[in-house]
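In: just coords:
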């Protein structure tokens, strides 16, 4: 399993990987009926907006998403993205999700569905989901918790399924002037899993959503999969920059015409397999490691020259990358067994602030040397297209092995043990030796 990045390194917010790893792909619990009685003021606030969406034949919306990671009351990471959505009831839509490192578009003309993964790659869906089905549970990765924004922007959808199903409580938090000018109603919901949301709706004859704030921190704490640092918080803020459920929507928006150079894949799995094959061919394998300088979390500096004559293990990771966190304990345990044979292991965090990394690492039972690469300079120098990326470097400075992704605990442990056994004895790993190289004597 890999966390894929292409082009200049950009990061998603910390711990976002839990959305995928834990299979929690919806803000609400789903079809569950509310376990509480809606108060009259909540019903009066939600019914006009939900009815507009449910009765709508068309929709257009632009929604900006800001995912914020907070540590000790300060925002330490922010990742921005945007949704552009158009739809016609019951099953025509286009959903464009654009972030710093992902541009994906979902099309349905009512009969055929297409997912444009990149401008050069697409695949056709075996069947078309209705607007309601898409909003209830999206099978395509369209950002963190896409169901929340889809429930408020697709024509003919019943938002109550998402915003009232599986809830512990919903209340009117008050009325206010949104951004100082728009009269609005502020509602607050608490899910059974601890996740909370705040929704601001314009208080007018034809209400519209203004902002949705989702606090995922309680869910992350409750999972127990990774220790969440004290003072950590992670939230999603959706701002509805434009929104309408009236007027005309051109059918051309729902039709996909592939560019001439685009490649059609049979499925998402085929595309991922092809991408994995390309990632496996790392350009540094069998080559001299580039000069590097590691800045450890305690501020000390480790340079390539300082490690001359040692076996070096460099592992690139991030707090949001699930496979990275699965691989880390395995690599740490295996390399620790070779510590008395001049094997040095450094875990290089990519693209996150040192304050966030310090807080996160302090809660983990890893006992490893961690370096910080907040601007992604090192990951660029080591030409990585995905993480986790781990390089095994011989005392000669040659990159003898490259591991990308997490194949599983047992397999990774065996691979590292076998390779380190060779390297500490001054040997070479066959996969790093050019085919036309002279055999070793």
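Out: Structure received. Model, not experiment: these values are computed from the prediction. Numbers count the residues shown, from 1 in each chain.

In: hey, let's count contacts and neighbours off CA atoms from now on
Out: Fine.

In: Name the helix or strand for residue 379, please.
Out: Residue 379 is part of helix 377-381 when elements are defined by DSSP states H and E.

In: Measure how far that helix is from the centre of its chain, please.
Out: 20 Å (Cα atoms, centre = their mean, to the nearest Å).

In: Show the subsequent helix or strand relative to that helix.
Out: On the C-terminal side of helix 377-381, the nearest following helix or strand under DSSP H and E is strand 386-387.

In: secondary structure class for residue 420?
Out: helix (DSSP: H, G, I helix; E, B strand; the rest coil).

In: Below is structure B, check it against A:
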């Protein structure tokens, strides 16, 4: 067999291998898309999933117990820059709106209890901070970026989903929008 024939044969083999690998990858992608268990993504107007978490003081908070009131449900982490920025604004607005039937429930993601307590103390936060240790609530609400705030109206339905940090005016407007 000549060198040209050997070269052509090697080239044909490489092409065949590449084609098979490409076909397998394409098949794997299609299989992943078709067979994926899809979670329902929450949207405005959906009933907010109920949950029960314990705050840093040991008090239980069940979302359904807030029915008749607005809930500013904020998911955050101590390492999150925008979370650090919005927390003082949230604290000020929580004092303004608690008497008006709007409550902040902050849900900490991935911090140790000590880290969450230290953060709370550093920022002088008085609203409840619960920890979602197994991240089941984060998953139920399909929260990915931090901070994310879910505004829940007095009837327990989602009014708005806000991914990213907010300034004080935005927080005030958000709390007004869920005031009973």
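Out: Okay, I see it. Bear in mind the structure is a predicted one, so any value in this text is a computation, not a measurement.

In: tm score of chain vs chain?
Out: Once the chains are laid over each other, their TM-score by TM-score structural alignment, normalised by the length of the second structure reads 0.71; 142 aligned residues with a Cα RMSD of 2.0 Å.

In: Relative to the second structure, which residues correspond to the helix holding residue 379 of the first structure?
Out: Mapped onto the second structure using TM-score structural alignment, helix 377-381 of the first structure spans residues 136-140.

In: Check which residues of that stretch are buried.
Out: Neighbour counts over stretch 136-140 of the second structure (16 or more other Cα atoms under 10 Å) mark 137-138, 140 as buried.

In: just stretch 98-113 of the second structure next, same as before
Out: By neighbour count on 16+ other Cα under 10 Å, the buried set for stretch 98-113 of the second structure is 98, 101-111.

In: Columns secondary structure and distance to residue 160 of the second structure on top of these, output as a markdown table?
Out: Putting those into a markdown table (DSSP: H, G, I helix; E, B strand; the rest coil; distance: Cα to Cα, whole Å) gives the following:
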| residue | secondary structure | distance to residue 160 of the second structure |
| --- | --- | --- |
| 98 | helix | 19 |
| 101 | coil | 17 |
| 102 | strand | 14 |
| 103 | strand | 15 |
| 104 | strand | 14 |
| 105 | strand | 15 |
| 106 | strand | 16 |
| 107 | strand | 17 |
| 108 | strand | 20 |
| 109 | coil | 20 |
| 110 | coil | 24 |
| 111 | coil | 26 |
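
In: And the strands in the stretch 301-441 of the first structure?
Out: Secondary structure of the stretch 301-441 of the first structure (DSSP state E, counting those that start in this stretch): strands at 301-303, 311-317, 343-350, 369-373, 386-387, 389-393, 399-404.

In: Which strands or helices does the fourth one pack on?
Out: Read it as strand 369-373 of the first structure. Here strand 369-373 of the first structure touches strand 293-295, strand 343-350, going by 3 or more Cα pairs under 8 Å, 6 or more residues apart in numbering; DSSP states H and E.

In: neighbouring contacts of the first one?
Out: The one in question is strand 293-295 of the first structure. For strand 293-295 of the first structure, contacts defined as Cα atoms under 8 Å, 6 or more residues apart in numbering pick out 301-304, 348, 371-373.

In: picking up where we left off before, check the mean deviation of the helix holding residue 379 of the first structure from the second structure.
Out: Helix 377-381 of the first structure: mean distance to aligned residues in the second structure after superposition is 1.1 Å, counting by mean Cα distance after the TM-score superposition for the first structure.

In: neighbours around residue 275 of the first structure, how many?
Out: 13 (other Cα atoms under 10 Å).

In: can you tell me how far it sits from residue 54 of the first structure?
Out: According to Cα to Cα, to the nearest Å, residue 275 of the first structure and residue 54 of the first structure sit 40 Å apart.

In: repeat for residue 314 of the first structure
Out: Residue 314 of the first structure is 53 Å from residue 54 of the first structure, where distance means Cα to Cα.
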